[in-house]
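S.K.: Coordinates for the following, if possible.
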Amino acid sequence: MTTIDQTINELEALFGTRVSRAEAVRKHHGDDLSYIPAMLPDAVFFAESTKDVSQALAICNANRTPVIPFGTGTSIEGQTHALKGGISIDVSGMADILAVNEADFDAVVQPGVRRKQLNEHLRATGLSFPVDPGADASIGGMAATRASGTNAVRYGTMRENVLALEVVLPDGKVIRTGTRARKSSTGYDLTKLFVGSEGTLGIITEATVRLHPIPAAISSAVCTFGSLQGAVDAVIATMQSGVPMARIEFLDEVAIEAANNYSKLSLKIAPTLFLEFHGTETGIKEQAETVEAIAAEYGADGFEWASRPEDRNRLWQARHDSSHATRALRPGSANFVTDACVPISALADNILAARADADQSFLRTKINGHVGDGNFHVNYLVMPGATDEIREAERLAARVVERALESGGTASGEHGIGIGKLKFMRREHGPALESMVALKHAFDPNDIMNPGKLGSLPD
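M.R.: I've put the predicted structure just below:
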């Protein structure tokens, strides 16, 4: 009997039918939304409690069996791929909202709670959880990948919105990091360490997250420009002016064409900004007037307002559907997506260079991004299995990252490392990478937690 068979047998003896060896189940858990071919675990365990996770990890650790945590599978850099087989531990069934502390603006949730579920639960409280990566991801997965999204320019990423965690370590020990207090000066900040660890140090089984008041007034607008340069320069000028934007998103012509086709919009096909203002009626009017004046200086065609909730929702849903919409431009294709984040002053140069590279390539390419914080995404449409197309996308994506690093930026603003970006870790972090490897070994000496990813040295 192999070690993996022994592990699966022990899990089946303890948990019965909640352990599955079915190929369809394994394939779902060894894949994500990326172009990377699926890599299947040997079995999937559906956990229902912290105790379940603790017992399962203790078994896997004793047998040196790899473990891949799984939430909803919406990552896009191969974070849930089972590089070395092993057991996928699915925590989606742990989906209870344990507490909402309205007076303190926080909530305690299990890792399988999805962001839309949490906001629906909060509807009557006047509070919301604003971190919005687009996909209806789980809170545990969002914490593990340090997710952000369209609201990050105002409300921050998961790094700023996770106060405390319950985590099961690789040997099955359960620890708690952080508190519900808004600040602390006691010890290492383990909460921030686990946020963004991509399942390589332990499994998150509970999260305390920060909530925010729903603003009294919200207004959205669409603004088109005569050039990509003008649109991006308007973003830079807006952020430098100090206007407290809630959302400021850039979509290039390809993204707008895709949105029109997929979401049945009728927007002008041109470099475009989607904008949103939060505050009081008077406050958002002043903000909008300031931004409209700035945009006009950079060649904007004027604002098209979406003040009714249904119009705003339709607009932002189209933005969130951008990935699906782009893929629909080339039926059967897959999205090869990269992202980078740069200082705001370097944003125009980086986006223009990415667009110039794309225009000289044979691949259809879309650029969009959460440009208010310097984060942009480049999406290359490739056919699965087309080696020449994937190789070209890899070349172009590497240039995006290399320029970002030269600009003082990072290889990923929100997609994370997974498999796809491990090769850039040495260049971005230098000798600090050895410290990350040492941390990984200290928490996970048997290297069972999502092995071959964060905390590993690239080949």
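
S.K.: okay, CA-based contacts and neighbour counts for the rest of this
M.R.: Fine.

S.K.: Report the contact partners of residue 332.
M.R.: residue 383 (Cα atoms under 8 Å, 6 or more residues apart in numbering).

S.K.: now it: how far from residue 326?
M.R.: 11 Å (Cα to Cα, to the nearest Å).

S.K.: And residue 350, by the same measure?
M.R.: 21 Å.

S.K.: the more surrounded of the two?
M.R.: Between residue 350 and residue 326, counted using other Cα atoms under 10 Å, the more crowded position is residue 326 (27 against 22).

S.K.: quick one, helices of the stretch 1-150 of the chain?
M.R.: 3-15, 23-29, 50-62, 115-121, 139-144 (DSSP state H, counting those that start in this stretch).

S.K.: can you redo those helices as CSV with distance to residue 100?
M.R.: Listed next are the helices of the stretch 1-150 of the chain as CSV, based on distance: least, Cα to Cα, whole Å:
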stretch, distance to residue 100
helix 3-15, 31
helix 23-29, 31
helix 50-62, 20
helix 115-121, 9
helix 139-144, 15
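
S.K.: Looking at those helices, which is nearest to residue 310?
M.R.: helix 115-121 (16.3 Å; Cα to Cα).

S.K.: To compare with the earlier structure, here is another sequence to fold:
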Amino acid sequence: MSALEHVLTELAEIFGDRISRGEAVREHHAHGEGWQEGCLPGAVIFAESTEEVSAVLKACNEHSVPVVAFGGGTSLEGHVTPSETGISLDLSRMTRILEVNAEDMDCRVEAGVTRHALNAYLRDSGLFFPVDPGGESTLGGMCATRASGTAAVRYGTMRENTLGLTVVLADGRVMRTGGRVRKSATGYDLTRLFVGSEGTLGIITEVQLRLHGQPEAVATAVCQFEKLEDAVNVAVTTMQLGLPVGRMELMDEVQMDACIRYSKMEGYDVLPTMFFEFHGAPAAVKEQVETMESVVDDHNGKGFLWSNNPENRNELWKARHNAFWACLAYRPNHRGLATDAVVPVSALTELITGSKRDIEESGLLAPIVGHVGDGNFHTVILVPPEPDGLERALELDRKIVGRALSLGGACSGEHGIGFGKKEFMEREHGSVALDVMRMMKKSFDPNNILNPGKMLPEVAG
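M.R.: This next block holds a predicted model:
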């Protein structure tokens, strides 16, 4: 009997028909939404509580069976790709909202709760959760990848909005980190250690989150530009002025063409475009809009259209969140390889204009879209079906990341490392930092069962 069979036999009484070896279920859990090849897991287990996750990890650790956590399956860097001899542990049924403390503006949820479900639950409370990476992302997965999104420029990322966690360690022990207080000077910051650990140190089952008050007034604005450089410079100037913009997103002309076609956006030209959103009291929002209009005028903007109509706002941000799917629909027989470079905002114009030249020289199609207010942007490199298509795309990816690193940036601002970005880790962090990370991995997971092969490059030789 194999190690996997031993584990499944031990867990059969607890999980019953929530253990699946059916091919369709395993195929669904074989990959995320990225370009990497999938792998059918040996089995899929659907957990419904922290105690059940603990039972799975205890059994798997005893038999050295790999475990990869699965939530919404929306990751782009191969985080959820399992091992064929291991288990895909699905947490999507862990959907309880455990508590909402409206007076203290925090809540606790299970890992399978999506950001959409949480905000629907909070709708009448006057509160909301702002981190919005797109798709049906689960909050556990968003913590694991240190997710971000369009609102990070004002509200921060998962790192800033996570107060505490419940984590199941590799040997099945359950640990709670952090709490409900807004600051603490006690012990190591284990919460921040696990936010962004990508399921390699433990599996997150509950999340304590910071909530925010729903803004009294919200307005959106759109401006188009003849030159991509002018659009990026608007973002840089806005941040240097300290304008408290709620969202600020860039699309180049190729991404706009894709979105116009996919989301049926009427009234827009195929030009570099900036989308803005402003939050606050009505007078404050009006002042922000007027200041932004002045900034846009100084950078050769072609008009500045703004609205406080909720329907217009929802359509605009729906189109933005569907940008990845718009790219795939733009060239139906291509795969999408998403870059995720981030730099200090003062270097953003140099990075984006340089990356645009790299794209043109490559001969590939790669729309640009980004959360430019925090120095982060994406290209969706459309991988052609030719035999050398993937290698050409990866070569372009390396050029863009190389530019970012040379400007003091990072290879990933929000998508994480997984399989896809491992090769850049030593260049970004250095060998000593990687050695420390490996020591931590060994300490938390001595049998290497938790998402093995992800994040940390193997030691050469």
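
S.K.: coming back round to it: minimum distance to residue 222 of the first structure: which of the helices of the stretch 1-150 of the first structure has it?
M.R.: Short answer: helix 115-121, nearest of the helices of the stretch 1-150 of the first structure by Cα to Cα, at 24.4 Å.

S.K.: Contacts only, for the residue nearest to residue 96 of the second structure when sequence neighbours are not counted.
M.R.: Spatial nearest neighbour of residue 96 of the second structure, chain neighbours left out: residue 110 (5.6 Å); criterion: Cα to Cα, 6 or more residues apart in numbering. Contacts here follow Cα under 8 Å, 6+ apart; on that basis residue 110 of the second structure touches 94, 95, 96, 97, 98, 139, 140, 205, 206, 207.

S.K.: Any figure for the gap between the residue nearest in space to the middle of the second structure and residue 417 of the second structure?
M.R.: Central residue of the second structure (Cα atoms, centre = their mean): residue 147, 3.7 Å from the mean position. For residue 147 of the second structure, the distance to residue 417 of the second structure equals 12 Å [Cα to Cα].

S.K.: Could you do residue 38 of the second structure as well?
M.R.: 16 Å.

S.K.: With residue 455 of the second structure instead?
M.R.: 5 Å.

S.K.: Residue 388 of the second structure: neighbouring residues, count only.
M.R.: Counted with other Cα under 10 Å, residue 388 of the second structure comes out at 10.

S.K.: cool, and the one 10 residues further on?
M.R.: Burial of residue 398 of the second structure is recorded as 17 neighbouring residues (other Cα under 10 Å).

S.K.: Residues touching the one helix or strand it maps to, excluding its own?
M.R.: Element membership of residue 398 of the second structure [criterion: DSSP states H and E] is helix 389-406. By Cα under 8 Å, 6+ apart, the list of residues contacting helix 389-406 of the second structure from outside reads 337, 339, 341-343, 351, 354-355, 358-359, 362, 364, 381-384, 410-411, 428.

S.K.: Superposed on the first structure, what's the mean shift for it?
M.R.: Once the two models are superposed, helix 389-406 of the second structure sits on average 0.7 Å from its counterpart in the first structure (mean Cα distance after the TM-score superposition for the first structure).

S.K.: May I see the buried residues of that helix?
M.R.: 390, 392-394, 396-405 (16 or more other Cα atoms under 10 Å).

S.K.: What of stretch 209-226 of the second structure?
M.R.: 209-212, 214, 218-225.

S.K.: got it, and stretch 417-435 of the first structure?
M.R.: Result for stretch 417-435 of the first structure [16+ other Cα under 10 Å]: buried residues 417, 418, 419, 420, 421, 422, 424, 425, 428, 433.

S.K.: Just the terminal-to-terminal distance for that stretch.
M.R.: Note: stretch 417-435 of the first structure ends 17 Å apart using Cα to Cα.

S.K.: tell me how far the helix holding residue 398 of the second structure is from the chain's mean position?
M.R.: Helix 389-406 of the second structure sits 20 Å away from the centroid of its parent chain (Cα atoms, centre = their mean, to the nearest Å).
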